[in-house]
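Participant: sequence and predicted model, in that order:
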Amino acid sequence: MTYCVALQTDQGLAFMSDTRTNAGIDNISTFRKMHVWEEPGERVIVLLTSGNLATTQSVVSLLNERSKAPSDRVPSLLQTPSLYQTARLVGSTIKEVISSSAPEGEKAESYFNASFILGGQIRGGEPRLFLIYPEGNFIEASEDTPFFQIGETKYGKPIIVRAYDRHMNFAEVAKLLMVSFDSTVRSNLSVGLPLDMMFYERDTFRVGLKRRITQDDPYYRTVSDAWSNALRNAFTALPDYPEK
């Protein structure tokens, strides 16, 4: 399983993903689920992946091959004129991979399925976020839906819903994402560290802060411990149930 989040703020876009793909007792594997393409001064494109690992890796590999191969190997996500067209390209690539891998009659909702979050900015347009479904169709983030999650979403969503504010700066967003992921990691064995986090500041057309967060990261540990203590203190402060 997976947990990935991307959200919009006035400052730009924030992305975070875990790296666990197998949570068996004797077999814990990690793979990067955040993929970044950058042409400084022109575009930054970020793709978060969730679902069948073979499907997601095939989609990313195909996008990579077409962006690095000779110019006649098109389409390329480094040549799309807008993020909307990039989302269409990713969607068509998902359908291509699933249709070529699945047995006759196999559907996207089978074990081949995969979901993606696409975000970034291309010169001439605004920063944008898209949630792309296994069928290849997609929706775009808006004022009413300023963030997307894929994978194991239920444990980390409540804190984002309650605390998110689009006026947050990146330091506050980092704190929010840390709490969301810590809640998920503690509640579900199939989501685990290390975590990948990246910020994109609007109109810079370059990757901003990008780092991997491990179990012994001092800030992550501070936030995790402080959040646990705050929840215990809040619980203790609640009135007891009346016995009569």
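Facilitator: Structure received. This is a predicted model, so every value here is computed, not measured.
Participant: switch to C-alpha atoms for all contacts and neighbour counts from now on
Facilitator: OK.
Participant: where do the helices sit along this structure?
Facilitator: With DSSP state H as the criterion, the chain has helices at 53-68, 83-101, 157-163, 170-187, 218-237.
Participant: any idea how far residue 186 lies from residue 228?
Facilitator: Per CA to CA, to the nearest Å, residue 186 is found 11 Å from residue 228.
Participant: sorry, back to before: nearest to residue 210, out of the helices of the chain?
Facilitator: helix 170-187 (11.4 Å; CA to CA).
Participant: name the helices or strands packed onto that closest one?
Facilitator: Judged by 3 or more CA pairs under 8 Å, 6 or more residues apart in numbering; DSSP states H and E, the packing partners of helix 170-187 are strand 12-17, helix 157-163, helix 218-237.
Participant: quick check: which of the ones you listed is buried the most?
Facilitator: Greatest average neighbour count among the helices and strands packed on helix 170-187 goes to strand 12-17 (a mean of 26), per mean count of other CA atoms under 10 Å.
Participant: what's the local residue count around the spatially closest residue to residue 41 that is not a sequence neighbour?
Facilitator: Counting by CA to CA, 6 or more residues apart in numbering, residue 205 is the residue found nearest to residue 41 once chain neighbours are left out, at 4.9 Å. With neighbours defined by other CA atoms under 10 Å, the count for residue 205 comes to 21.
Participant: need the contact list for residue 205.
Facilitator: 38, 39, 40, 41, 42, 43, 44, 121, 122, 123 (CA atoms under 8 Å, 6 or more residues apart in numbering).
Participant: list only buried entries from these.
Facilitator: 38, 43, 44, 121, 122, 123 (16 or more other CA atoms under 10 Å).
Participant: just the ones of these in strands?
Facilitator: 38, 43, 44, 121, 122 (DSSP state E).
Participant: below is structure B, check it against A:
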Amino acid sequence: MTYCVAMRLNAGLVFLSDSRTNAGMDQISTFRKMTVYENAGDRVLVLLSAGNLAITQAVKQLLGNEVIEGPDGDPITIWTAKSLFDVARIVGSAVRKVYARDAEALKKHGIDFNCSLIVGGQIKGEPMRLFSVYAAGNFVEAGIDGVCYFQIGESKYGKPVIDRVVTPHTPLEEAAKCALISMDSTLKSNLSVGLPLDLLVYQTDALKVDKLINIDETNAYFRMIRSSWGQRLRQVFDSIPDPTWNGDQPDLAASNGHAQPQAMNPLSKIAAPQG
């Protein structure tokens, strides 16, 4: 399994992925889940992948040469597409080709066609865009109806902190910090996600990659996050009053600037029949 997150913000894009893959308790390996396609000054495209490793590797193998018909009927690739929408179409086309080739054989062996992808970036002359591509090859775009991020893989552990912190107006460095905390929460709760990590931070209209780092267990900043985040959570937890059960206290009310806990009224009980 894996965990990847990508954010589309007013200031730029943030991509973060782990690198663990496993096929059983004693078959744990490291494979990068982030692929960067760059033509400096023209386009920066980032692909994150989760799911069956053989499937996602096959999709990535096709992407460099995958050709679809453009809006004017001309053939286009990820290197010639004029929009990220067409890049997402190319990714979806590659997924469908792998499905057509392998899905039936996988099914005979009891293996689902499991593949999730995030593709985003910027092409010269177009705003930044971010898409989540599903196993059927269809996709949705971030920035619609207020959604500014996508997750794939083991997403549930890292989702709460992103929901509470990140908005389209969040500064890039703050969003990168939030993504790393989200990853730390996932690492803490799920052994199928693991170091090293790949982090890419892209500034609007840069059209080049200048902030891409591989994070392992020796990275000082991530070690600080791992040690301090849990401690700070515990401090906040300890500062919240415990619930009371005597039913005598009033509803929440301010007292010296601090909220008082609301009393918990006991549930009514049904006596067991006698005899």
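Facilitator: That came through, no problem. Fair warning: this is a prediction, and the values are worked out from it, not measured in the lab.
Participant: what's the TM-score once they're superposed?
Facilitator: Once superposed, the chains reach a TM-score of 0.91 (TM-score structural alignment, normalised by the length of the first structure), with 237 aligned residues with a CA RMSD of 2.0 Å.
Participant: quick one on the thing from earlier: can you tell which of the helices of the first structure is closest to residue 136 of the first structure?
Facilitator: The nearest among the helices of the first structure, by CA to CA, is helix 83-101 at 3.8 Å.
Participant: could you list every helix and strand in contact with the closest one?
Facilitator: Judged by 3+ CA pairs under 8 Å, 6+ apart, helix 83-101 of the first structure is in contact with helix 53-68, strand 114-122, strand 128-132.
Participant: repeat the analysis, applying 10 Å as the threshold.
Facilitator: Counting contacts by 3 or more CA pairs under 10 Å, 6 or more residues apart in numbering; DSSP states H and E, helix 83-101 of the first structure is packed against strand 43-51, helix 53-68, strand 114-122, strand 128-132, strand 138-140.
Participant: can you add distance to residue 150 of the first structure and give these back as CSV?
Facilitator: Formatted as CSV, these follow (distance: least, CA to CA, whole Å):
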stretch, distance to residue 150 of the first structure
strand 43-51, 6
helix 53-68, 13
strand 114-122, 7
strand 128-132, 9
strand 138-140, 13
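Participant: tell me the most buried of those?
Facilitator: It is strand 114-122: most buried of these by mean count of other CA under 10 Å, with a mean of 27.
Participant: please work out which residues of the second structure line up with it.
Facilitator: Per the alignment by TM-score structural alignment, strand 114-122 of the first structure matches residues 115-123 in the second structure.
Participant: superpose on the first structure and give me the mean offset of that stretch.
Facilitator: When the first structure is superposed, stretch 115-123 of the second structure averages 0.5 Å from its matched positions, counting by mean CA distance after the TM-score superposition for the first structure.
Participant: and that stretch, how far from the chain's centre?
Facilitator: Relative to the chain's own centre, stretch 115-123 of the second structure is displaced by 11 Å; criterion: CA atoms, centre = their mean, to the nearest Å.
Participant: now stretch 208-223 of the first structure
Facilitator: How far stretch 208-223 of the first structure lies from its chain's middle: 16 Å, per CA atoms, centre = their mean.
Participant: hmm, back to that, just the ones in strands among the buried ones among the contacts of residue 205 of the first structure now: which is nearest residue 140 of the first structure?
Facilitator: Looking at those and their distance to residue 140 of the first structure, the nearest is residue 121, at 13.4 Å (CA to CA).
Participant: what's the closest of the helices and strands packed on helix 170-187 of the first structure to residue 56 of the first structure?
Facilitator: strand 12-17 (14.1 Å).
Participant: in the first structure, what sits opposite residue 179 of the second structure in the alignment?
Facilitator: Using TM-score structural alignment, residue 179 of the second structure pairs with residue 177 in the first structure.
Participant: was I right to think that match contacts residue 14?
Facilitator: Yes - the criterion here is CA atoms under 10 Å, and residue 177 of the first structure meets it with residue 14 at 9.0 Å.
Participant: find residues that contact each of the two.
Facilitator: Contact with both residue 177 of the first structure and residue 14 is made by residues 5, 6, 7, 197, according to CA atoms under 10 Å, 6 or more residues apart in numbering.
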